[in-house]
Every structure is written in C-alpha cells, then in structure tokens.
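Q: just a sequence and a predicted model for now, questions to come.
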Amino acid sequence: MTREEILDIFTKTGAMLTGHFRLTSGKHSNRYFQCAQVLQYPHYTERLCQEIAQRFAGQGVETVIGPAMGGILVSYEVARALGVRSLFTERENGKMLLRRNFTVAPGEKVLVVEDVITTGGSVAEVIELVRGLGGEVVGVGVLVDRSNGKADLGVRTEALLTVSVETFEPDHCPLCDQGIPAIKPGSRQV
C-alpha cells in the first residue's frame, strides 16, 4: 500500500482528529489518531494488517501480540494474515501482563503490534514482558508512529504511517494558553 492509500483510509474513517487533546503520556497535542475509527471497518483493518504482515513475512513469526486495547484487533488480523496465533496483554495494577492463561515459550519468535505509538511506552512494556518469558522479539509493527520515528524500541519497527505530531508539556501548552479545553479521546482515562 502507498502512503496516500493509507492516509485515504484514515481520512475516510475520520481517524485523524484536530483540536486540543490530552494524550495517554500526559502531553497535549493539536492532532490525534483515533485508530478505533479505522478498526471498526473489517475490510480496512484487514488491508492495513496484511500490509504489516507482509513486512514481517519470512521472519519466522510464531505469535503476534499487542497491548489492550488498541493492539488487540491489530494483533488478531496480523496473526491471521501470517497464519499464527494472536495474544494480547492487559494492564493490571499499572503493570502489563499476560492473563487468561496466555504464555510465551522460551525461544518463541514474537511480533509485537500496536495501533498507535507516541512514546512507545506500552510497546516497550510488551517487549520487556515477552523477553522476560524468554521469547524472541522479531520486531514491532504499528499502524501509526506519531513520534516520527523518534520512539526507539530497540528492534526493527515497521509503521504504515509515520507522522510528526507536535506535542506539548501541559504547563507549556499554547492551546491551554488560548483557553481551549483539552479532551482525552482514547480508551484510558488518565
């Protein structure tokens, strides 16, 4: 898929928002990618996740894993495209865990996926979890890297869309200075 095709999907689905947003990281931004708007359409989800899968074909991936919530559908569809199993992690008491009797075997080749990364914090936690269980992380696949490639995860990272989105510390936010209320559109209310 071309960048234009991917942007077209995000535009058609209303997944690219403008305004004043409070991100999960605590920072503020004037743009937000609500990938749930794309993921509600199975035909778009399938196309995008097939693209991620193609980028990791031939790498021996045995399992795909993504953090809840945003990574669940991405993990499932990428795993389906690769013909492997799909797992997801959940946060419990502030810590990323595998629950529901999910496990990763020592030496198992795992692809970590996510819908959007800004700082890469959640993905880094999943990588640490997989490695702690003895799994081998072959890479990270993501729909949108809004860090513009600045989130260094220490492994091969493939983003379908890499964008530079300006973020601000809350106490130095020009949108706050203008009196524009910040909203938190994501799934976690922090």
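A: Structure received.

Q: CA atoms for contacts and neighbours, from now on please.
A: Will do.

Q: now for the longest helix seen in the chain, which elements pack on it?
A: As assigned by DSSP state H, the longest helix anywhere in the chain is helix 42-56. On a contact count with 3 or more Cα pairs under 8 Å, 6 or more residues apart in numbering; DSSP states H and E, helix 42-56 meets helix 36-39, helix 70-82, strand 136-145, strand 157-162.

Q: residue 182: which of these is closest?
A: For residue 182, the closest of these is helix 36-39, at 19.6 Å, according to Cα to Cα.

Q: which outside residues touch the closest one?
A: With Cα atoms under 8 Å, 6 or more residues apart in numbering as the test, helix 36-39 has contacts from 9, 10, 13, 14, 15, 44, 45, 70, 73.

Q: can you select the buried ones among the residues you listed for me in ChimeraX?
A: Buried residues among these (16 or more other Cα atoms under 10 Å), as a ChimeraX selection:
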select :9,10,13,15,44,45,70,73
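
Q: redo the contacts of helix 36-39 as CSV? Include distance to residue 117.
A: Output for the contacts of helix 36-39, formatted as CSV (distance: Cα to Cα, whole Å):
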residue, distance to residue 117
9, 18
10, 16
13, 19
14, 18
15, 15
44, 19
45, 17
70, 10
73, 15
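
Q: centroid residue for the chain?
A: What sits nearest the mean C-alpha location of the chain, by Cα atoms, centre = their mean, is residue 114, with 2.4 Å.

Q: pasting the second one now:
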Amino acid sequence: MELIPSQEEILKLLRQTGALREGNFAYPNGLHSDQFLQIPLAFRYFQHAKMLSVALSRKVRANPEIRANIDKLSIFTPAVGGLPVAFGVCEALRAYEVYWAERQNADEPLQLRQFFDIDPGEKVLLVDDILRTGAKLLELKKMVEDAGAEVVGIAVIVAQPAPDCPDFSPIPIYSLATLDPLYMFDASKHSLKYPDQPVEIIRA
C-alpha cells in the first residue's frame, strides 16, 4: 500500500471493517439508502485506525503552512464521532493538543469541554470522521474565529458533502475518499437496489 492509499484502497478497508455497508437502509428522516457509512467501525481495529490516521496526516502535512506550525498546532473536533480520528491524526502529526466540543442537549449549540480554552492567534486544524452537512464543522470554525484563532485546514476520513454544505474556502479540506452526496432517496419513488435483502433500520 502506498504512503497515502488510493480511494479504492480506503473504500476496500472501510468495507472489510463493516464501516461501509451495502444493502437497504431506512434512515430516521424516512429516506432510504443503499449504503451505510459509520467510520468508528473501522477505528475499532488499531492497525486500521493507525493506517487511516497516518494517511490523513500525510495529506495535511503536505501543506507548508501547517507543516511549519506542527509543534503548535491544535486539533479541534466535535464529539463523539470525530474523537478517535482527532487523536489518531494528532499522534501521527505530533501536533500540540486535541480539544473537543459537545452538545449538552440536542437543541443546544456545541460547547467546549469545561476548562478548555482557544487562545488568540492559535493555529487550529478541524478534524471529523465524515463531512456531510458541514453544520458541526461550521460551528467549530465560528468558535475558533470568535476566539481570535485561525482555522488552517479541515481533515476528514470521508467527504460526502451535501448540496447545502457550506463553502469553507479558502480553508483547504483534506480527505481520504469522496462519496456521492446524494445517497438518500424516497423509497416510494425508487426501487431498492437489493430487493432480496431486508431493510435495516438506522437508529437516530
């Protein structure tokens, strides 16, 4: 395997670990999909978690601005899905620290863990497992900028940006694989891709 695996190699690993599944899946919003992606299923296994983290860190390290500030670089992630990716990337990069934000309740904004602080002028890399709506990453970006710090990049294992995903440019986005963002459909208007397989219900 190359220093940075190809998209095909990444997707093969995700399928082997059960992180990327093909079948008939019903989502809480009533829509269906013929695939289900859950990155933490790949991060259960140390060797795969390390490979994915190192590969993503190599993409990030290619940025000269980030490379020049590695020893002072902070990793910021939304809990909980981004945490294993953030710690893996931090270790591979030998970055300075990891901190994260979480919601106390579903209808509340993301908040930094108590006693965590973002320092003015700090260089921050946002990390998550998947980029879809971009809503959580946009919240993190605002928190960083409101504190007077700078987001120097966004790193995700898989990019699957929805049509309404925010435009983060000029901030660079790094990913190991890209998937079709239009992965959900109305089952009443489209036939199932795997008609002989049962429909699996995805929990909210």
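A: Perfect, thanks for sending it. Please read all numbers here as calculations on a predicted model, not as lab measurements.

Q: re earlier: now for the helix or strand following the longest helix of structure 1, which elements pack on it?
A: As assigned by DSSP states H and E, the chain's next helix or strand after helix 42-56 of structure 1 is strand 63-67. Strand 63-67 of structure 1 sits against helix 70-82, strand 85-92, strand 109-117, helix 121-132, with contacts defined as 3+ Cα pairs under 8 Å, 6+ apart.

Q: quick check: residue 52 of structure 1 vs residue 133 of structure 1, distance?
A: 24 Å (Cα to Cα, to the nearest Å).

Q: out of those two, which sits in the more crowded spot?
A: Between residue 52 of structure 1 and residue 133, counting by other Cα atoms under 10 Å, residue 52 is the more crowded of the two (25 against 14).

Q: that one matches what in structure 2?
A: Using TM-score structural alignment as the criterion, residue 52 of structure 1 maps onto residue 56 of structure 2.

Q: of the helices and strands packed on strand 63-67 of structure 1, flag the one that's most buried.
A: Highest mean neighbour count of those: strand 109-117, a mean of 26 (counted as mean count of other Cα atoms under 10 Å).

Q: for that one, the distance to its chain's centre please.
A: Mean-position distance between strand 109-117 of structure 1 and its chain equals 6 Å (Cα atoms, centre = their mean, to the nearest Å).

Q: how far apart are it and its match in structure 2?
A: Compared with structure 2 after the fit, strand 109-117 of structure 1 shows a mean deviation of 0.7 Å (mean Cα distance after the TM-score superposition for structure 1).

Q: and stretch 49-56 of structure 1, by the same measure?
A: Looks like 1.4 Å for stretch 49-56 of structure 1 (mean Cα distance after the TM-score superposition for structure 1).

Q: hmm, who's touching that stretch?
A: By Cα under 8 Å, 6+ apart, stretch 49-56 of structure 1 touches 1, 74, 77-79, 81-82, 141-143, 158-160.

Q: mind redoing it with 6 Å?
A: 77, 78, 81, 141 (Cα atoms under 6 Å, 6 or more residues apart in numbering).

Q: let me know the closest of these to residue 173 of structure 1.
A: Nearest to residue 173 of structure 1 among these, counting by Cα to Cα, is residue 141 at 30.6 Å.

Q: which of the contacts of stretch 49-56 of structure 1 sit farthest apart?
A: 81 and 141 (13.1 Å).

Q: just give me the match in structure 1 for residue 182 of structure 2.
A: Using TM-score structural alignment, the equivalent of residue 182 of structure 2 in structure 1 is residue 166.

Q: can you report how many residues neighbour its match?
A: Counted with other Cα under 10 Å, residues neighbouring residue 166 of structure 1 total 13.

Q: helix, strand or coil for the nearest residue to it once chain neighbours are set aside?
A: Using Cα to Cα, 6 or more residues apart in numbering and skipping residues adjacent in sequence, the residue nearest residue 166 of structure 1 is residue 29, 6.0 Å away. Under DSSP: H, G, I helix; E, B strand; the rest coil, residue 29 of structure 1 falls in the strand class.

Q: ok, now how distant is residue 29 of structure 1 from residue 189 of structure 1?
A: Residue 29 of structure 1 sits 16 Å away from residue 189 of structure 1, going by Cα to Cα.

Q: more neighbours, these two?
A: residue 29 (22 against 9).

Q: surely the more buried one touches residue 167?
A: Yes - at 4.5 Å, residue 29 of structure 1 counts as touching residue 167 under the criterion of Cα atoms under 6 Å.

Q: who touches stretch 74-92 of structure 2?
A: So stretch 74-92 of structure 2 is contacted by 53-54, 57, 96-102, 124-129 (Cα under 6 Å, 6+ apart).

Q: ok, and the closest non-adjacent residue to the equivalent of residue 98 of structure 1 over in structure 2?
A: Aligned counterpart of residue 98 of structure 1 in structure 2: residue 112 (TM-score structural alignment). Excluding the flanking residues, the one nearest residue 112 of structure 2 by Cα to Cα, 6+ apart is residue 101, at 4.2 Å.

Q: what lines up with that neighbour in structure 1?
A: In structure 1, residue 101 of structure 2 lines up with residue 89, judged by TM-score structural alignment.
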